[in-house]
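J.: Attaching a predicted model along with its sequence, questions to come.
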Amino acid sequence: MAAIDNVVAKIDANLDGALARLFKLVEIPSISTDPAHSADCARAAEWLVAELVSLGFEASTKPTAGHPMVVAHAKAQRRDVPHVLFYGHYDVQPVDPLDLWEAPPFAPRIVDAPEGRRVVGRGAADDKGQLMTFVEACRAFKEDGGLPCDVSMLFEGEEECGSPSLPDFLAANKAELKADLMLVCDTGMWDRTTPAITTMLRGLVGEEVIIRGANRDLHSGIFGGAAVNPIHVLGRIIADLRDAKGRITIPGFYDGVEELPEEVAEQWRKLSFNQEAFLGEV
């Protein structure tokens, strides 16, 4: 049996325990956008630290202006191995309206759905399930003799509210978090049976635009059409940001951006993506 087969076998053997641990984490209502749940966010962070320490990681919470970060490190027995940094988040979205839930959102359970069995509970799919998947993989590797590479973990508690503390934290802890490779397990799945590795994510930019028009309220019956309406100017600006094919028209926007390799495009085409079906439910 290959080494990785041993690890997979241990993951399968540990399934009941892994589910029990996931359930404990999902039971914590770590809603980052609600100040009433700040203590729950701290509790989720401390729970993760205790779990990682039990696995032999050096782990601790790190304070921020908002909810705490969880940082953990463990080394492989070999020295000629890469260093991997894994990112996840322990905070979850609010649960309102509660009357649309078939069961309490923080009482996780296993249900039989048309596409197969699944864990249902707030955060089970974003991002506590993915986070614990990586933790359980590390557990299996350690039980099989040790980690295959040096591993660091960074779990934040503010992803669902825009990660306001993350940039400053990364800048202040750059040396500690330096790694050869970073893994983010907070992306989508193609389907239940098709493995996928996400290598690109959409970016985000925010700008404030000020459009100055008249210096006082104007009567539309007198000035309408003659005076420039700032909302019309803004509408033209927004409309001109993209061309008919959806490409950004801002000069220099694509400078330094590599074109999609044809081999990657071909892999995508083999997925038989159906845009009508994809958009059919929305």
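T.: Nice, I can see it.

J.: hey, let's count contacts and neighbours off CA atoms from now on
T.: Will do.

J.: Let me know the outermost residue of this protein.
T.: I222 (52.0 Å; CA atoms, centre = their mean).

J.: Just after the helix or strand where it lies, pick out the following helix or strand.
T.: Using DSSP states H and E, I222 falls within helix 220-223. Downstream of helix 220-223, the next assigned helix or strand under DSSP H and E is helix 230-240.

J.: For that next one, give me every contacting residue.
T.: Defining contact as CA atoms under 8 Å, 6 or more residues apart in numbering, one finds that helix 230-240 is touched by 211-213, 249.

J.: Of these, which belong to helices?
T.: Using DSSP state H, no member of the contacts of helix 230-240 falls in helices.

J.: can you name the two of the residues you listed that are farthest apart?
T.: G213 and T249 (25.0 Å; CA to CA).

J.: returning to that earlier point: among the contacts of helix 230-240, find me the one that's closest to D16.
T.: T249 (52.5 Å).

J.: Now do the contacts for that closest one.
T.: 240-243.

J.: what's downstream of the stretch of helix or strand E266 belongs to, the next helix or strand?
T.: Per DSSP H and E, E266 falls inside helix 262-269. Downstream of helix 262-269, the first helix or strand assigned by DSSP H and E is helix 275-279.

J.: how deep is K142 tucked in, by neighbour count?
T.: 16 (other CA atoms under 10 Å).

J.: Who are the contact partners of it?
T.: L55.

J.: switch the cut-off to 10 Å
T.: 7, 55-56, 76, 136, 148 (CA atoms under 10 Å, 6 or more residues apart in numbering).

J.: Kindly report the same for W268.
T.: Per CA under 10 Å, 6+ apart, neighbours of W268: E262.

J.: Find the nearest non-adjacent residue to the residue nearest the centre of the chain, please.
T.: Centroid-nearest residue in the chain: D186, 3.4 Å away (criterion: CA atoms, centre = their mean). Using CA to CA, 6 or more residues apart in numbering and skipping residues adjacent in sequence, the residue nearest D186 is D127, 6.1 Å away.

J.: swap in C185?
T.: Using CA to CA, 6+ apart, the nearest residue to C185 is Q130, at 5.9 Å.

J.: Against that first model, consider the following:
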Amino acid sequence: MTNILPVLDRASAGIPASLERLFELVRIKSISTDPAFKADCRKAAEWLVTELRSLGFDATVRDTPGHPMVVAHHDGARADAPHVLFYGHYDVQPVDPLNLWDHDPFEPAVRDAEGGRRIITGRGTSDDKGQLLTFVEACRAYKETAGTLPCRVTILFEGEEESGSPSLKPFLEANAAELKADFALVCDTSMWDADTPAISAGLRGLVGEEIVIKAADRDLHSGYFGGAAANPIHILSDILAGLHDETGRVTLDGFYEGVEETPTQIKAAWEKLGSSAESLLGEVGLSIPSGEKGRSVLELTWARPTAEVNGITGGYTGEGFKTVIAAEASAKVSFRLVGKQDPAKIRDAFRAYVRSKVPADCSVSFHAHGGSPAIQLPYDSALLEKAKSALSDEWPKPAVVIGMGGSIPIVGDFQKMLGMESLLVGFALSDDRIHSPNEKYELRSFEKGIRSWVRILSALAAR
């Protein structure tokens, strides 16, 4: 469909009804982490299936060992139209502490906020019920206007995202042929600011390692043995200090294999966003950037790999003072990966480095804590360019392509298990208080999010 104006008009005209549907879904207490709400999670899945069937989707509730999945399919307007898989989650975080909420978290409403804004309040309005419904309501606007969808659409909604998605990988493995599409669409991210939509083109990967250094067979008196016996805290400190050189680069052999420089035009675009060390670090009481020298804070957090120490234990840490040489010391270390860095090679390099620093009469053990590669959509991807143009047509400011310092496991699963790239477009704002009391979603984000998906689907379907 080349003329999308009627669809956009329909989407905006239908906002009151769209809000009522969002309210119905938010009222369902689909807290996945608490077994007491198991029935509510199923109720949310069934509600979504009913809505999708009303739009002509072949939609079903699929049981898992945990909470059910929702899978739905709809043909596109043309046989050669692209096939997209849209992902979202219907489960929500617990609401504790309840006394910090200004309103009932499961009784949503549209309320006035500062600056003349209108916000939708309630648990899940931003993460992720309001977000996933922007796509469903965009499909509704198409069906009510054109009678069909411009693309072939498969929908996957899960109910365990907030509790670690234990059923997701087995479900993807068992249903890979059914869920495989040309690419995935994920709406569980944020805008750059209230007027600037964002596409997340990169997600850093992750490797976690816990190391335990053991020396003597018991804690030792530091007067009797100090200066002669190996101190595992000293050994551990030396290991951790040696992970970086004086320029902030990680020293592991081969660590930067697969790390590519961010294109100059992308870095220039990031500079225009106005984020600085002062603005980013000032919020947490800091001002001096760490990490590799000569790089912006956005490049450091979005496009460069890291080695971070997340915890250290060893020796006496109770009240008062105890002069001992500990028998063992441990640390938890994580690596954020970018580009084509291989998690297995990073883990092997780290372990080899640690072993090289441990004296012959001491020992080290390792405990792995996850490992996933980075995800990077090519900056010159036609998929990205189409979505960027569509979003820029809808919002006051042009869409920006950003990175994300964290990881979204489902995106890696789509790439690894289904061979699909993912387009991450979300309409949340940084002050939506997701996972916290008084969660909210901007009414403007809800309406323009629906209209944005109308535009994106049209752009993706264009020949």
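T.: That came through fine. This is a predicted model, so every value here is computed, not measured.

J.: corresponding residue for the residue nearest to the centre of the first structure in the second structure?
T.: Alignment note (TM-score structural alignment): D186 of the first structure maps to D188 of the second structure.

J.: and its match, that's in a strand?
T.: No. Checked against DSSP: H, G, I helix; E, B strand; the rest coil, D188 of the second structure lies outside a strand; its state is coil.

J.: which bit of the second structure covers the helix holding E266 of the first structure?
T.: The aligned range for helix 262-269 of the first structure is 264-271, by TM-score structural alignment.

J.: try stretch 155-164 of the first structure
T.: Counting by TM-score structural alignment, stretch 155-164 of the first structure sits on residues 157-166 of the second structure.

J.: which SS class is E107 of the second structure?
T.: coil.

J.: for it, what are its contacts?
T.: Contacts of E107 of the second structure by CA under 10 Å, 6+ apart are 23-24, 26-28, 121-123.

J.: possible to save those residues as JSON lines with distance to A329 of the second structure?
T.: JSON lines is the format used below for these (distance: CA to CA, whole Å):
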{"residue": "F23", "distance to A329 of the second structure": "52"}
{"residue": "E24", "distance to A329 of the second structure": "52"}
{"residue": "V26", "distance to A329 of the second structure": "47"}
{"residue": "R27", "distance to A329 of the second structure": "48"}
{"residue": "I28", "distance to A329 of the second structure": "47"}
{"residue": "T121", "distance to A329 of the second structure": "47"}
{"residue": "G122", "distance to A329 of the second structure": "45"}
{"residue": "R123", "distance to A329 of the second structure": "42"}
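
J.: from the contacts of T249 of the first structure, which is closest to G162 of the first structure?
T.: L241 (24.0 Å).

J.: Contacts only, for the closest one.
T.: 247-250.

J.: in the first structure, which spans are helices?
T.: Under DSSP H, the first structure gives helices at 3-13, 15-26, 38-54, 128-143, 166-172, 174-177, 220-223, 230-240, 262-269, 275-279.

J.: Can you name the residues in contact with the first one?
T.: Think helix 3-13 of the first structure. So helix 3-13 of the first structure is contacted by 14-15, 17-18, 133, 136-145 (CA under 10 Å, 6+ apart).

J.: switch to 8 Å and redo it
T.: With CA under 8 Å, 6+ apart, helix 3-13 of the first structure has contacts from 136-137, 140-141, 143-144.

J.: and those residues, which are buried?
T.: Neighbour-count burial (16 or more other CA atoms under 10 Å) applied to these gives 136-137, 140-141, 144.

J.: Distance to L100 of the first structure for the residues you listed - can I get that in a markdown table?
T.: Output for these, formatted as a markdown table (distance: CA to CA, whole Å):
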| residue | distance to L100 of the first structure |
| --- | --- |
| E136 | 32 |
| A137 | 34 |
| A140 | 37 |
| F141 | 40 |
| D144 | 44 |
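
J.: Identify the farthest-apart pair in the residues you listed.
T.: Going by CA to CA, the pair spanning those furthest: E136 and D144, at 12.4 Å.

J.: Need the counterpart of A214 of the first structure in the second structure.
T.: Looks like A214 of the first structure aligns to A216 there (TM-score structural alignment).

J.: For that match, give its distance to K332 of the second structure.
T.: 21 Å (CA to CA, to the nearest Å).

J.: equivalent range in the first structure for the one helix or strand T301 of the second structure maps to?
T.: Element membership of T301 of the second structure [criterion: DSSP H and E] is helix 297-302. Following TM-score structural alignment, helix 297-302 of the second structure has no partner segment in the first structure.

J.: now for that helix, which elements pack on it?
T.: strand 400-404 (3 or more CA pairs under 8 Å, 6 or more residues apart in numbering; DSSP states H and E).

J.: The closest residue to V92 of the first structure other than its chain neighbours and D5 of the first structure, how far apart?
T.: Take V92 of the first structure and drop its neighbours on the chain: the residue closest to it by CA to CA, 6+ apart is I31, 5.0 Å away. Look at I31 of the first structure and D5 of the first structure: by CA to CA, they are 37 Å apart.

J.: Over to V233 of the first structure?
T.: In terms of CA to CA, V233 of the first structure sits 62 Å off from D5 of the first structure.
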